[in-house]
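S.K.: Predicted model and sequence below, questions to follow.
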Amino acid sequence: EWFLQGHFPGNPVMPGVLQVEALAQTGGILAINAMPEGQYDTYFLKIDNCKFKQKVVPGDTMILKLEMTAPIRRGICEMHGSVYVGGKVATEADLVAQ
């Protein structure tokens, strides 16, 4: 992938920002599925407690898991997400979407 060429030359690593983006997009799907029919716009509002626990490298398969951590109130959806590689948590974060 083009984004691995400069991150890092000779030692490619999946950029953390792209892992967070994957969590945010998956969280958007979770939020949409929890909303009343017809409300399809979601916006990523906040990320907290983001931790990168191990490198994600070419050839790894990322499994993303998200769960809502609070009931949706006023359209705000709070979630906890994790990226798993080889059955271990590689990245985790708390996310908020609307």
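M.R.: Thanks, I have it.
S.K.: switch to C-alpha atoms for all contacts and neighbour counts from now on
M.R.: Will do.
S.K.: can you map out the strands along this structure?
M.R.: Secondary structure of the chain (DSSP state E): strands at 44-52, 62-68, 77-85, 88-97.
S.K.: Buried deepest among the ones you listed, which one?
M.R.: For the strands of the chain, the largest average neighbour count (mean count of other CA atoms under 10 Å) is found in strand 77-85, namely a mean of 22.
S.K.: How about residues contacting it?
M.R.: With CA atoms under 8 Å, 6 or more residues apart in numbering as the test, strand 77-85 has contacts from 19, 23, 27, 31, 56, 60-72, 89-98.
S.K.: Let's see that with 7 Å instead.
M.R.: 23, 31, 60-70, 89-98 (CA atoms under 7 Å, 6 or more residues apart in numbering).
S.K.: let's bring in a second model and compare:
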Amino acid sequence: MLMDIKDIMNTIPHRSPFLLVDRVEEMETGKRILAKKCVTYNEPFFAGHFPQEPVMPGVLIIEALAQAGAICVLSDEANKGKIAFLGGVNKAKFRGKVVPGDVLSLEVEIIKVKGPVGVGKGTAKVDGKVVASGEITFMIG
């Protein structure tokens, strides 16, 4: 493991219940990251989505990818202490459910950076199967 929860909280400002990355397993700073989110039944969103069949909302899977990308970009010395803001999401696709007990694998490749704006290509997997993907535009401020 490259980063634990304390390292992550020292890099991005998110906190419970909105911190959606538990650990970082691989990272090339500013280029690519592989992070994990351990999904438990205790997640607050499961109370309403859905009580009879708990499913992690797709927008939160995209947010988890965005947070992983932010960790990758903000780990760069030039960006220490800054915040990465979500600027847009393109080509988002959802291909499977994420349920309690799943370990969400978050892979983000930074494909473009121009000044304070960049784009990351994100893929979320459970047990090697793609459950969501998309391009995330971010702004560093």
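M.R.: Yep, that arrived. Here the structure is a predicted model, which means the values were calculated and not measured.
S.K.: now what about the TM-score between them?
M.R.: Scored by TM-score structural alignment, normalised by the length of structure 1, the superposition of the two chains gives a TM-score of 0.88; 97 aligned residues with a CA RMSD of 1.6 Å.
S.K.: I'd like the strands of structure 1 as JSON lines, with distance to residue 13 of structure 1 appended.
M.R.: Converted to JSON lines, these look like this (distance: least, CA to CA, whole Å):
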{"stretch": "strand 44-52", "distance to residue 13 of structure 1": "12"}
{"stretch": "strand 62-68", "distance to residue 13 of structure 1": "13"}
{"stretch": "strand 77-85", "distance to residue 13 of structure 1": "13"}
{"stretch": "strand 88-97", "distance to residue 13 of structure 1": "12"}
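S.K.: For residue 35 of structure 1, which of these is the nearest?
M.R.: Closest approach to residue 35 of structure 1 among the strands of structure 1 (CA to CA): strand 77-85, 9.5 Å.
S.K.: Could you tell me where the closest one falls in structure 2?
M.R.: Strand 77-85 of structure 1 corresponds to residues 118-126 of structure 2 when matched by TM-score structural alignment.
S.K.: mean shift of that stretch relative to structure 1?
M.R.: Compared with structure 1 after fitting, stretch 118-126 of structure 2 has a mean deviation of 0.7 Å; criterion: mean CA distance after the TM-score superposition for structure 1.
S.K.: aligned partner of residue 10 of structure 1 in structure 2?
M.R.: Mapped onto structure 2 by TM-score structural alignment, residue 10 of structure 1 lines up with residue 52.
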